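Engineer: Quick one: sequence and predicted model below, then my questions.
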Amino acid sequence: MTEEFVDVLVVGAGLSGIGAGYHLQTLCPDRSYAIVEARNDLGGTWDLFRYPGVRSDSDMHTLGYSFRPWTDPKAIAAGPTILHYLRETARDNGIDRKIRFGHKVVRADWSAQDAQWTVQMLRESDGSTVSMRCGFLFMCSGYYDYASGYQPEYPGLDRFGGRMVHPQKWPEDLDYAGKKIVVIGSGATAVTLVPALAETAGHVTMLQRSPTWMAARPSVDPINTTLRRGLPLKMALKLTRWKNVLLSMYFFRLCRRSPQRVSQLLLAGVRQALGPKADIATHFTPRYNPWEQRLCLVPDGDFFQALNTGSASVVTDQIESFTETGLKLKSGATLDADIIVSATGLNLSMLGKAAVYVDGQRVEPARTVNYKGLMYTGVPNLANTFGYTNASWTLKADLTAQYVCRLLNHMRKTGARQCLVPELGPDTPLQPWVDFSSGYFQRAADQLPKQGTTKPWKLNQNYLSDLVAMRFGKVADGVLRFS
């Protein structure tokens, strides 16, 4: 049988994949494309996570698409609302008809002789292996493993008589009303779960090894509300988007230039929210500077409200072991629990865990170097979407898809069938791909590509710089090799 061929195969039907589909059919209408998705529905993260209170940790004016502005007044949105937005976007643009659900990519082989990829997929419906050929492979599968989240080795876990859950696999039948719950972790997931669970639980305790930087922010943008009153909706939304882009960039730069000043501002905000009796030094003063790890957003101060009402509390300590009734801590204290939630983070996964081969040679991502944040040395005709760590994911995803379309149009115009980022010399100075100290990046450091110290090898965390380079810079920049 002759395998099906498409010009571009998009892997993943989440935020990135749906955006890629829109840009491909808008900017490259002469190219055929298909989207393959391992799960049985679109939405990616927003379909996977079902834990109570799940919401965005970026404002939706920037997490939403540039081509479909977010119109809901609530800018920090609940997961189901975001999923509805994605489904509408895919349906209204005919992108949903391009998606093959239940197709998990397991291997991709590049042939220089044929100038195309052969992509093998496991079809969930019958367990069979199917394959497709494509001229360009566009990976939009995100950056973490959907199969399972990170779970530390807990001493004595088998002794615990209650229920243990991970937010990435939240059980539908979990009844937590009136129960004592311990949430292990201090990141965005824990800060989201605690106030949501506290609404009906008996008591919720957030157990953290060390604090995280937090900032309260209204879920409804007051400036956007004002702009809507006096301007046409489209203009108001565009101005709000740019306002949020520029403010987030300014705040990130301020964190890097004046970390002590920002630390004082953030701690003052927490102190104002919790009052003078709160132990800010122990529970809310991190060991690292702001934005060395992702900042935790507290919409409408709901986490602080749960602490103030007494329905939730924070304990800063380490686990010595699980017990029959809860946890024993290294300080000697104990925590009783009916339910323990391990909100301990993600497992990173490069290229959707697919095995990638170039002319029979296995590609090891850690031995490649980033090019413009989307391609890798030695790997032809492949782009990978990886959003910003200091801003909304979609800002970079949109730029990446637009650049891929420019690249494809350049190749069509010049008759090139292959584009390749050449290998760098052995003396080229390299750095880790991401300069974040977050645990999920540190655990996966040996799996991630490297970056250089200068453009185009440096991974920018700056939207304006990327906007200029990727939307207006030359595609044939003297680095990319076309043949």
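Structural biologist: Great, that's in hand.
Engineer: Could you use CA atoms for every contact and neighbour count after this?
Structural biologist: Fine.
Engineer: can you point me to the longest helix in this structure?
Structural biologist: In the chain, assigned by DSSP state H, the helix with the most residues is helix 233-257.
Engineer: Contacts for it next, please.
Structural biologist: Outside of helix 233-257, the residues within contact range by Cα atoms under 8 Å, 6 or more residues apart in numbering are 59, 61-62, 69-71, 223-224, 227-228, 262, 289-291, 390-391, 462-463.
Engineer: Over to stretch 297-310?
Structural biologist: For stretch 297-310, contacts defined as Cα under 8 Å, 6+ apart pick out 57-58, 76, 188, 191-192, 194-195, 198, 214-219, 273-274, 312-314.
Engineer: at 6 Å what do you get?
Structural biologist: With contact meaning Cα atoms under 6 Å, 6 or more residues apart in numbering, stretch 297-310 is reached by 57, 195, 214-219, 312-313.
Engineer: Now list the buried members of the residues you listed.
Structural biologist: 57, 195, 214-216, 219, 312-313 (16 or more other Cα atoms under 10 Å).
Engineer: what about versus this one:
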Amino acid sequence: MTEHVDVIVVGAGLSGIGAGYHLQTRSPKSSYLILEGREAIGGTWDLFRYPGIRSDSDMHTLGYNFRPWTQAKAIADGPSIREYIADTARTYGIDRHIRFGHRVISAAWSTPEACWTVQCETGAGEARRFTCNFLYMCSGYYNYATGHAPDFPGSDDFRGRIVHPQFWPEDLDYAGKKVVVIGSGATAVTLVPEMARTASHVTMLQRSPTYVVSRPAEDRFANFLRRKLPEKAAYGITRWKNVLLQMFFFRMTRKRPEKAKERLIAMVREQLGPDYDIATHFTPRYNPWDQRLCLVPDADLFDAIKAGSASVETGTIDTFTDGGIRLNNGKTIDADVIVSATGLQMQLLSGVPFTVDGKLVELSRTLNYKGMMYSDVPNLASCFGYTNASWTLKADLTSMYVCRLLEAMRRRGMRQCTPRIGAEVIEEEPFLSFTSGYVERALESLPKQGKRKPWKLHQNYALDVMALRFGSLDDSMEFSNPEHVRAKVAA
């Protein structure tokens, strides 16, 4: 049997649960289902279970715009975020719309029927089919089934255990052991201080440094406001305060990158002291925000280094040995456990093949529209957050825009909305102007963006608020396939 709803949301993580709320409140006539390939709510925050997992931005902006974050810690741990998402789903009845264990394997659009046919596979291996008028992909940006794992020479010779943070084994006991964490990104700077609490020593082995910034885990201003004001008012003020501060600092780093670089490195020096080799271990070769800054709450990484329970090595790997790792400079690092925090494997739209009237959609040949849709692909949107701010800021705006489209089609009696380039020649740019490894490895498979709106990604929340909440729905958007055509076909 084929089940039909107006909207199918793919993914029951942070974005998908938010999408359910916005559909219920902003497009209440639209029936919807959330298809989740796994057996639990939470997405990233349910998948990742490595020690110390936490947000890398504050929860007043990573939280939903409709659901205040009320805990004292603004930099929250993974289990708290997972419970926040699950509790949101329960509170608003969104959980009743979720089909767990339904992995989407293909989606096909039919213009005459003005609908998507979505093929799924259940955890039991059964095939299921759904149809919908609008398909909204909220499945994140990376491959859940596999992480990025370089083929390190000599890895078979290592006598200890090698683990990837994306698939953290529950039985791993590292207490009293020597640990090497390979990497210098958000995962590595989270793992190192947490594992250093019980390991005999943890070494963060990086090929090159990353910008690392300390920030208090608690937002005292937010906690003060929550004592003085109604919950939603306090949350809204804190949210905009953090958004505006982030936008200001991002703009300043882009305007004066050398000055920003000096300040960021000076802040690390203040933490580790004048005798620490900041130039080798904490001075990146790129400008701030060419890659995402790494946040460490309450200076926990720096405290672990100062305490001697953790250290940083900068160099390239020659080979794994039976007892650790040998670097190209000849230095060896002893290890009982090696954690390969080497990054994600980027995968847009869950790797699902899409066809439009029988023709396969090649995403790399499309232009991204307003950061959420794709040229010449009808009734399909995807959620992709900011690279320079909290993911959910853009996720909320994207869901609200999708609801605007649904309501516009309903008012106009149209069944289809399609971003069209038309006869214009639009100069193309990469999908993301980011030099992180996971982005550069995937660029050839990603869509492009244009050099002007609505094909240009702003990476600016204030501009997106104006464009997505209040801007025109008709800029390069074709509304077509009127309702009366369906009536004639039915007759």
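Structural biologist: Alright, I've got the coordinates. Predicted model, so just to flag it, every value in this text is computed and none were measured.
Engineer: Got a TM-score for the pair?
Structural biologist: TM-score of the superposed chains, computed with TM-score structural alignment, normalised by the length of the first structure, equals 0.98; 481 aligned residues with a Cα RMSD of 1.0 Å.
Engineer: which element follows the longest helix of the first structure toward the C-terminus?
Structural biologist: Moving toward the C-terminus from helix 233-257 of the first structure, the next helix or strand (DSSP states H and E) is helix 259-274.
Engineer: which bit of the second structure covers the helix or strand that comes right after that following helix?
Structural biologist: Next in sequence after helix 259-274 of the first structure, counting helices and strands by DSSP H and E, comes helix 280-283. Under the alignment (TM-score structural alignment), helix 280-283 of the first structure falls on residues 278-281 in the second structure.
Engineer: Against the first structure, what's the mean shift for the matching stretch, could you check?
Structural biologist: With mean Cα distance after the TM-score superposition for the first structure, stretch 278-281 of the second structure departs from the first structure by a mean of 0.3 Å once superposed.
Engineer: In that stretch, which residues are buried?
Structural biologist: Counting neighbours by 16+ other Cα under 10 Å, one finds that the buried residues in stretch 278-281 of the second structure are 278, 281.
Engineer: before we move on, what about stretch 220-235 of the first structure?
Structural biologist: Buried, per 16+ other Cα under 10 Å, within stretch 220-235 of the first structure: 220-221, 224, 227-228.
Engineer: Also stretch 403-413 of the second structure?
Structural biologist: Quick answer for stretch 403-413 of the second structure (16+ other Cα under 10 Å): 403-410.
Engineer: circling back to that earlier point, what lies in contact with the match of helix 280-283 of the first structure?
Structural biologist: Residues contacting stretch 278-281 of the second structure (Cα under 6 Å, 6+ apart): residue 209.
Engineer: same thing but 10 Å
Structural biologist: With contact meaning Cα atoms under 10 Å, 6 or more residues apart in numbering, stretch 278-281 of the second structure is reached by 184, 205-211, 265-266, 268-269, 272, 284, 311-315.
Engineer: do the same with stretch 124-134 of the first structure
Structural biologist: By Cα under 10 Å, 6+ apart, stretch 124-134 of the first structure touches 2-10, 32-34, 38-40, 101-110, 115-123, 381.
Engineer: Make a ChimeraX selection of whichever of those residues turn out to be buried.
Structural biologist: Under the burial definition 16+ other Cα under 10 Å, those of the contacts of stretch 124-134 of the first structure that qualify are selected in ChimeraX by:
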select :5,6,7,8,9,10,32,33,34,38,39,101,102,103,104,105,106,107,108,109,110,115,116,117,118,119,120,121,122,123,381
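Engineer: Let's see which of the buried residues of stretch 403-413 of the second structure end up in helices.
Structural biologist: 403-410.
Engineer: re the thing from before, pipe the contacts of stretch 297-310 of the first structure into CSV and attach secondary structure and distance to residue 133 of the first structure per row.
Structural biologist: CSV is the format used below for those (DSSP: H, G, I helix; E, B strand; the rest coil; distance: Cα to Cα, whole Å):
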residue, secondary structure, distance to residue 133 of the first structure
57, coil, 37
195, helix, 48
214, strand, 47
215, strand, 47
216, strand, 48
217, strand, 47
218, coil, 47
219, coil, 45
312, strand, 53
313, strand, 54
